[in-house]
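**Student:** What shape does this take:
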Amino acid sequence: MFLLGTIVNGLLIVIGVLLGKLLHRIPEGMKTTVMYGISLSVIVLGLQMGFKSENFLIVIISLVAGAVIGEYFNLDDKLNSVGHWLEKKMGTSSGEGSISQGFVTATLIFVIGAMAIIGALDSGIRGDHDVLYTKAIIDGFTALILTTTLGVGVIFSAIPVMLYQGAIATFATQIDRFIPTELMDSFIVEVTASGGVMIFAIGLNLAGVTKIKVANLLPGILVTAIIVSVIYGYQSFIN
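**Tutor:** Model (predicted):
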């Protein structure tokens, strides 16, 4: 079952949120310190991912172009509006945390990254769910901590995570028929690097250092795919 890893990932996020709600009485000082710990970990993870690029110019161009597209369509506000809509539907009070903040922050952390892409590809191509199982454990623990500080909105991040990874896994069952392995490897490397910069920005936001609209950078992933494909096509042509 090629969607098993994705389903497990979504379930562990939900379980993490439920456990986080049970532990919501953790002292504020402890929550703050733990959140700083997560922020620093996310920052380091982003740096590690960013340094994996084989051509950082691709990352720069992708992020700049992605930012222009994201700002034009105002993606960050649209994503936040989904969270605010959920907040109104649930009638959540401000004391329970902002659903929009929890939803947006958790979605960006869980969706952006190499593990989501590589794990979903492994599930679809080889039926190997180990990467997504590992990601599921990490996401579940992160969801638990995020819920104690950002509230129950984190639980809704399981929906885009499952849709995103499920779509990739479904696509991957047929991917080897029309996308060369070399192109896919290059794509994963550069998407990992571009996503790493976004992860780094998320870490800074969580630490309260910046208020970067990371969602407006997301089109950079698509731009990366286009640039890598063009480069691959050009190199194939001249060779």
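**Student:** Please make it C-alpha for all contacts and neighbour counts, starting now.
**Tutor:** Noted.
**Student:** just the helices in this protein please.
**Tutor:** Secondary structure of the chain (DSSP state H): helices at 4-22, 28-50, 56-73, 75-90, 99-111, 114-125, 130-150, 158-175, 181-206, 219-238.
**Student:** Can you give me the end-to-end span of stretch 122-131?
**Tutor:** Stretch 122-131 has an end-to-end distance of 8 Å (criterion: CA to CA, to the nearest Å).
**Student:** Go ahead and measure how far it is from the middle of the chain.
**Tutor:** Centroid separation for stretch 122-131 versus its chain: 19 Å, with CA atoms, centre = their mean, to the nearest Å.
**Student:** residues in contact with that stretch?
**Tutor:** Stretch 122-131 is contacted from outside by 1-5, 115, 118-120, 168-176, using CA atoms under 8 Å, 6 or more residues apart in numbering.
**Student:** Just the buried ones from those?
**Tutor:** The neighbour-count test (16 or more other CA atoms under 10 Å) marks 2-5, 115, 118-120, 168-170, 172-173, 175 as buried among these.
**Student:** Make CSV out of the residues you listed and add distance to residue 100.
**Tutor:** Output for these, formatted as CSV (distance: CA to CA, whole Å):
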residue, distance to residue 100
2, 31
3, 27
4, 28
5, 26
115, 24
118, 28
119, 27
120, 26
168, 25
169, 28
170, 29
172, 31
173, 34
175, 35
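**Student:** please give me the structure for this one as well, since I'd like to look at both together:
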Amino acid sequence: MLPVGTIVNVLAVLVGGAAGLLAGNRLPERLRLVVFQGLGLCTLAIGVTMILKMHNPLVVIFSVVMGAVAGELLGLERRFEALSERLKARLKSDNELFTDGLVTAFLIFCVGSMTILGAFDEGLRGDPTLLFTKSMLDGFAAIALAATYGLGVLFSVVPLFLYQYGLTLFAGLLQHLFTEAMIAQLTATGGVLILGIGLNLLNIKRIPLTNFLPALPLCVLLSFWF
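**Tutor:** Predicted coordinates:
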């Protein structure tokens, strides 16, 4: 099955990211800072909205805490940074924010209810409409992100494609397992990570969010258990 929705999403991020790279060189520092702060505030608002959908706070709390511990023990942040640095070296990029841009963009584009529901909608019913809507939003976000972070944002399309298309492929197999309540819990857990992105964007506190990614599969397991 051709993942039309995911392909359009990837193209939207690439186009938006390219526009952001071009604009970034022309925007004064104060304007880039304002864009950065505006994106951070909007990201916090999105995170709060997602968190409000939780059904069982214990599932979300255990998922985030235990996921963070697992990610720290596995050294996910270190491994991802090392991989990103190798990619940066091959591209001969001198952008100090390359890794931050890649990680931040990936989390913004991939952690959310629209990603899950959109991928499942295309996988189950062959309807990419929701992913088309997500593509438009991601394209505009990519402009702001690339203007601030640079080239790393464009390379977030690789994990974006693998993750989103993977959800689409497995949608048929998992349709009898993913209930509405489970998706709500997964959305709320993703909302916590989105809040972390907002704090990073606003430079309030640097949080190693890659280490928190195990919280998402752990949320699914705990939702089954509870």
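**Student:** So what's the residue count around residue 16 of the second structure?
**Tutor:** Using other CA atoms under 10 Å, residue 16 of the second structure is surrounded by 25 other residues.
**Student:** list the contacts for it?
**Tutor:** Neighbour list for residue 16 of the second structure: 138, 139, 140, 141, 142, 143 [criterion: CA under 8 Å, 6+ apart].
**Student:** rerun that using 6 Å as the cut-off
**Tutor:** Residue 16 of the second structure makes contact with 139, 142, 143, according to CA atoms under 6 Å, 6 or more residues apart in numbering.
**Student:** so how far is residue 158 of the second structure from the closest residue to residue 60 of the second structure other than its chain neighbours?
**Tutor:** Closest residue in space to residue 60 of the second structure, ignoring its immediate chain neighbours: residue 189 at 5.4 Å, by CA to CA, 6 or more residues apart in numbering. Plainly put, residue 189 of the second structure is 23 Å away from residue 158 of the second structure if you go by CA to CA.
**Student:** got it, and residue 22 of the second structure?
**Tutor:** 21 Å.
**Student:** what's the answer for residue 100 of the second structure, then?
**Tutor:** 15 Å.
**Student:** neighbour-wise, which of residue 189 and residue 158 of the second structure wins?
**Tutor:** More crowded of residue 189 of the second structure and residue 158, by other CA under 10 Å: residue 189, with 30 against 12.
**Student:** Now check the first structure for the residue matching that one.
**Tutor:** In the first structure, the residue matched to residue 189 of the second structure (TM-score structural alignment) is residue 194.
**Student:** quick one: its match and residue 59 touch, right?
**Tutor:** Yes: taking CA atoms under 6 Å as the definition, residue 194 of the first structure is a contact partner of residue 59 at 5.3 Å.
**Student:** what residues are up against residue 21 of the first structure?
**Tutor:** Applying CA under 6 Å, 6+ apart to residue 21 of the first structure gives no contacts.
**Student:** aligned partner of residue 4 of the second structure in the first structure?
**Tutor:** Superposed on the first structure with TM-score structural alignment, residue 4 of the second structure falls opposite residue 4.
**Student:** For its match, give me its contacts.
**Tutor:** Not one residue lies near residue 4 of the first structure by CA under 6 Å, 6+ apart.
**Student:** Out of the contacts of residue 16 of the second structure, who's the most crowded?
**Tutor:** The member of those that has the most neighbours, counting by other CA under 10 Å, is residue 142 with 30 neighbours.
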